[in-house]
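Engineer: Return atomic coordinates for the entry below.
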Amino acid sequence: MNTLKNQTIIYDDACPMCTAYTGAFIRLGWLEKRLPFSRVSPELLQKIDVDRGRHEIPLFDPVSGQTVYGLDALFLIIGTHLPWLKPLLSNRAFRFFWKQIYWIITYNRRIIAGSRAHASGLDCAPDRNLTYRWMYILLMLALSSRLLWLTLAGSGPALAGIVPASIPLILSLLLGLIRKNDRLSWLGNWITVIFIFALGLYMLPVGLFSLVGITVFSQFMLWKRF
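Structural biologist: Model (predicted):
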């Protein structure tokens, strides 16, 4: 098994997604070392581009002193372990597509996760980027609408309760838009929960129990983000 033994990936530990996929690299044996941003030493911070690292996850090699960032870092890890994928990973059209997905996720990762910075250590939260924030909101809106349409088309009368179930979600949106100073971030939080709500309805068996359960879970997620 090919393992990057020297490199250390430095991840946003306030982001559950970042924690999960970097942990998966370690468990799979694709990497040996990872380090959360909140525990990075001042000496290491001087060796990487911190501002770039807030937006593109750094993969630092202490032997060469070089750092690879973002999608290049992820593709390097994947390509090292799965060399047969290297031609695809180096394809310009393929890289362009996934670069856009990467930017959408990285600029909205705190919105997607509904997480906040740790009380101590470096906060590597990304900058606010209106373009990618709106791209994320519109993408989630399109996917949620499609999932809800497929669910309703397939179950029709059995999901008559979806209308009253959606009322608390709509009220949460309105309340957040009234009370929150950063309305765009709240809209991002809300559409994330709506997508989870729509995905749950699409995947779970249709019924009162599942509808109530998904609604309660969605409201809980919104409450945590409020």
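
Engineer: all contacts plus neighbour counts: C-alpha atoms, from now on.
Structural biologist: Noted.

Engineer: Let me know whether residue 71 touches residue 99 as I believe.
Structural biologist: Yes - using CA atoms under 8 Å, residue 71 is in contact with residue 99, at 6.7 Å.

Engineer: With neighbour numbers in mind, choose between those two.
Structural biologist: Using other CA atoms under 10 Å as the criterion, residue 71 and residue 99 rank with residue 71 on top: 19 against 15.

Engineer: which strands and helices sit next to whichever helix or strand that one is part of?
Structural biologist: Using DSSP states H and E, residue 71 sits in helix 70-81. Where contact means 3 or more CA pairs under 8 Å, 6 or more residues apart in numbering; DSSP states H and E, helix 70-81 is packed against strand 58-60, helix 86-89, helix 92-113.

Engineer: residues in contact with the residue of the chain positioned farthest from its centre?
Structural biologist: Ranked by distance from the centre of the chain (CA atoms, centre = their mean), the top residue is residue 157, with 34.0 Å. Counting by CA atoms under 8 Å, 6 or more residues apart in numbering, residue 157 makes contact with nothing.

Engineer: need the strands for this protein, in chain order.
Structural biologist: Applying DSSP state E to the chain gives strands spanning 4-11, 31-36, 58-60, 67-69.

Engineer: Throw these into CSV and include distance to residue 81 and mean neighbour count, thanks.
Structural biologist: CSV is the format used below for the strands of the chain (distance: least, CA to CA, whole Å; neighbours: other CA atoms under 10 Å):
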stretch, distance to residue 81, mean neighbour count
strand 4-11, 9, 20
strand 31-36, 10, 18
strand 58-60, 15, 25
strand 67-69, 17, 20
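
Engineer: looking at those, which is closest to residue 163?
Structural biologist: strand 4-11 (40.4 Å; CA to CA).

Engineer: who touches the closest one?
Structural biologist: In contact with strand 4-11 (CA under 8 Å, 6+ apart) are residues 18-19, 22, 30-37, 57-63, 77, 80.

Engineer: For the most centrally placed residue in the chain, give its distance to residue 143.
Structural biologist: Central residue of the chain (CA atoms, centre = their mean): residue 109, 4.3 Å from the mean position. Distance of residue 109 to residue 143, computed by CA to CA, to the nearest Å: 18 Å.

Engineer: To check against the first, give me the structure of this:
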Amino acid sequence: MKTLKNHLILFDEECPMCRMYTNAFVSTGLLDEDGRAAYQELPTQACPMVDRQRAANEIALVNQETGEVTYGIDSLFKIFALIMPFFGPLFRFKPFVWLMSKVYAFIAYNRRVIVPPAKGESYQFQPTFKLHYRIVYLIFTWLVTAYVLSAYTGLMYGLLPAGHPYREYFVCGGQILFQGLVITFVNRDKIWEYLGNMMTISFAGALLLLPAMLLSAWFSLSPYFYLAWFMAVAGLMLLEHIRRSKLLKIGWTLTITWVLYRIAVLFIII
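Structural biologist: Modelled structure (predicted):
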């Protein structure tokens, strides 16, 4: 496999996803062994041409011979072109680059709520918060979660009454509004950060339901099996909500209302 020689990729030390995939670039030989570094720990004089704030938003790739710096999706395409050279023309096709830059930005500007820093944000340069990307993220996770739940509830026939086709969309959307109202009183400064984390938990829970849905396509299992699976996933979601609430330092109020909302909805449905 070819190696992109004399290039240095600058990743976000506080981002577990960034650490993971840049480490994969090095371990697979796409970059030199010393081809990655955290932008937070890099002395300013080492790469004076790097825009530190932009590097916090979009991963930077520095050509150490020419001083050229690329950011975001352009950095990734430059590396991917090594292992998929036949996609080179596609990686240079402007409409495709524009589209993928939006996908990249969608993930990059929400990465702190997808996988939050384990020790909080402690460095000077932090990713810029962009409200429209957070709103798009909330809408995306809401729609996907509601879609999966709508399909999953049918597997628990006899245990839950059949409802309106859009019931789960109202339930999931209602929780965003309800918890958004609560966090306004608890800690107004963390509204969007909390809602992003909350919907990541919901989205992850929906993904954990997919294996059971896959089993239903091959086996005829009791509705109680799917109920037990659902309860196990709900338990994991609760634990993750507690963990993330601690990281956000918002106390127990949001976890309590998160549980109470779900209990109230269950009583209404039943």
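
Engineer: if we can go back for a sec, could I get the helices and strands packed on helix 70-81 of the first structure as CSV with distance to residue 173 of the first structure?
Structural biologist: Below are those laid out as CSV (distance: least, CA to CA, whole Å):
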stretch, distance to residue 173 of the first structure
strand 58-60, 35
helix 86-89, 40
helix 92-113, 15
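
Engineer: which one of the ones you listed is the most hemmed in?
Structural biologist: strand 58-60 (a mean of 25; mean count of other CA atoms under 10 Å).

Engineer: Trace that one over to the second structure and give me the residue numbers.
Structural biologist: Aligned using TM-score structural alignment, strand 58-60 of the first structure spans residues 60-62 in the second structure.

Engineer: with the first structure superposed, average distance for that stretch?
Structural biologist: In the superposition against the first structure, stretch 60-62 of the second structure averages 0.6 Å from its aligned positions (mean CA distance after the TM-score superposition for the first structure).

Engineer: neighbouring contacts of that stretch?
Structural biologist: Residues outside stretch 60-62 of the second structure that contact it (CA under 8 Å, 6+ apart): 7, 8, 9, 10, 11, 50, 68, 69, 70, 71, 72, 75.

Engineer: of those, closest to residue 239 of the second structure?
Structural biologist: Once CA to CA is applied, the member of the contacts of stretch 60-62 of the second structure that ends up nearest residue 239 of the second structure is residue 11, at 28.9 Å.

Engineer: Which residue ranges of the first structure form helices?
Structural biologist: Under the criterion DSSP state H, the first structure contains helices at 16-28, 42-45, 50-53, 70-81, 86-89, 92-113, 130-155, 162-179, 183-203, 208-225.

Engineer: Could you give me the buried positions within the first one?
Structural biologist: Taking 16 or more other CA atoms under 10 Å as the neighbour-count basis, helix 16-28 of the first structure is seen to contain the buried residues 17, 18, 19, 22, 23, 25, 26.

Engineer: Now do it against helix 70-81, angle only.
Structural biologist: Orientation of helix 16-28 of the first structure against helix 70-81 (axes from the mean of the first three to the mean of the last three CA atoms, to 10 degrees) gives an angle of 20 degrees.

Engineer: hmm, back to that, any idea which of the strands of the first structure gets closest to residue 165 of the first structure?
Structural biologist: That would be strand 4-11 among those, by CA to CA, at 37.3 Å.

Engineer: once aligned to the second structure, how far is the closest one on average?
Structural biologist: Looks like 0.8 Å for strand 4-11 of the first structure (mean CA distance after the TM-score superposition for the first structure).

Engineer: Off-centre distance for that strand?
Structural biologist: Distance of strand 4-11 of the first structure from its chain centroid, counting by CA atoms, centre = their mean, to the nearest Å, is 21 Å.

Engineer: What of stretch 213-226 of the first structure?
Structural biologist: The mean C-alpha position of stretch 213-226 of the first structure is separated from the chain mean by 18 Å, CA atoms, centre = their mean.

Engineer: Kindly report the same for stretch 152-163 of the first structure.
Structural biologist: 29 Å.

Engineer: What is the end-to-end distance of it?
Structural biologist: For stretch 152-163 of the first structure, the end-to-end distance is 11 Å (CA to CA).

Engineer: one step back: measure the residue nearest to the centre of the first structure to residue 100 of the first structure for me?
Structural biologist: Distance from residue 109 of the first structure to residue 100 of the first structure, by CA to CA: 14 Å.

Engineer: Please report how far residue 28 of the first structure lies from residue 89 of the first structure.
Structural biologist: 20 Å.
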